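coords below, sequence missing:
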């Protein structure tokens, strides 16, 4: 069961608070921490840089390679259907993309669904990299269309995250059983 979700300031906020999250995992409850690899060399390098003292066994520190958008792209049939585009235009190895968010936005530009383009893409002349409805639309996609098992087959980093979550004992479970 998820007790609390924190979405504040992204990468910087998580990195600054990593010691506190590790202590919380050790003393209070399991903690799932998810970040993007972005420009780091590899997940192990990022984890060691952020947490050189080592992680509590109850800290599930997972790194999406390169960005969490690669995990969205990994469910190719659902992604293509959601945007109304050909499945052949969706990359089949999203973890290997240099910039998954840019690839995702390029695919949204091809969408036949005007409302999705308006919500997800940045408005012309605006300095924001994404539209105001970016998170809402991708949350809706994950909730209503995306299948984690199918996505994990195309994303090794997601498959490792799913495997690590499945290894958690029943009393320490952080996700509902339908995701394990």
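Happy to help now that I have it. Remember, it's a predicted structure, so these values are computed and weren't measured experimentally.

use CA for all of it now, contacts and neighbours both
OK.

Quick check: residue 35 vs residue 107, distance?
Residue 35 sits 23 Å away from residue 107 when distances are taken as Cα to Cα, to the nearest Å.

again with residue 65
Taking Cα to Cα, one finds residue 65 at 19 Å from residue 107.

Those two: who's more crowded?
Legend: neighbour count by other Cα atoms under 10 Å for residue 65 and residue 107, higher for residue 65 (28 against 21).

Hmm, the more buried one is touching residue 37, no?
Yes - using Cα atoms under 8 Å, residue 65 is in contact with residue 37, at 5.3 Å.

what residues are shared contacts of the two?
Taking Cα atoms under 8 Å, 6 or more residues apart in numbering as the criterion, residue 65 and residue 37 both touch residue 43.

next, the one to line up against it:
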């Protein structure tokens, strides 16, 4: 009898996180189901209890950023999800999903056209990886990348108009893009996330 892998539904904060989640599910060999983009961490955590109830019957993969809060990732999970159902995988990106992208320094350096020596050695220790990514784009040799990812001076906000599109493109490229198999070697939070996702291959609904 052929074993059918479960389709995994996804909940994330934003569109770049959705691209990361899809890529990770593909990497571990799990089909991606419906993706819910909740527009912020607070909205995700507010709905976690409902998704956890559903996780008795369907598997869920939820990503939130740790951000710059003093909480550690395990505390955040146990606070908002004290009794996870077997199909629930709530994972915390330390300190954001951009940290996981920075963990594949070689391919990201090539994509951004910046020297690899400018990349942080341990991306999980970077308090604001989004700003770090923007600052790397700021020194790119490629004008289009600078214009897309870096906010013009005097404009409100933190990222350029094409930031999300560029991140999604990098994550989605087949060969020159983001390599989870490399990134897990340099980001402990990503490695734990991938290990947790792999266990869903044996998931069965609660009867």
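Happy to help now that I have it. Bear in mind that the values here come from a model prediction, so they are computed numbers and not experimental data.

Work out the TM-score between the chains.
Aligned and superposed, the two chains score 0.89 in TM-score terms (TM-score structural alignment, normalised by the length of structure 1); 170 aligned residues with a Cα RMSD of 1.4 Å.

For structure 1, which segments are assigned as helices?
10-27, 43-50, 69-73, 76-83, 100-109, 114-120, 134-144, 148-154, 156-166 (DSSP state H).

Would you mind giving those helices as a markdown table with distance to residue 172 of structure 1 added?
Listed next are these as a markdown table, based on distance: least, Cα to Cα, whole Å:
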| stretch | distance to residue 172 of structure 1 |
| --- | --- |
| helix 10-27 | 10 |
| helix 43-50 | 22 |
| helix 69-73 | 24 |
| helix 76-83 | 30 |
| helix 100-109 | 32 |
| helix 114-120 | 35 |
| helix 134-144 | 23 |
| helix 148-154 | 20 |
| helix 156-166 | 10 |
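
So for residue 61 of structure 1, which of those sits nearest?
helix 43-50 (7.6 Å; Cα to Cα).

quick one: that closest one to structure 2 mean distance?
Following the fit onto structure 2, the mean deviation recorded for helix 43-50 of structure 1 is 1.2 Å by mean Cα distance after the TM-score superposition for structure 1.

Against residue 136 of structure 1, how distant is residue 156 of structure 1?
26 Å.

Tell me which residue lies nearest the centroid of structure 2.
residue 97 (3.7 Å; Cα atoms, centre = their mean).

Tell me who's in contact with it.
17, 20, 65.

what about structure 1, which of those hold up?
Listed in the original numbering, the contacts of residue 97 of structure 2 still in contact in structure 1 are residue 65 (both residues aligned by TM-score structural alignment, their matches' Cα atoms under 8 Å).

By neighbours, which of the contacts of residue 97 of structure 2 wins?
residue 17 (26 neighbours).

Sweet, I'm off.
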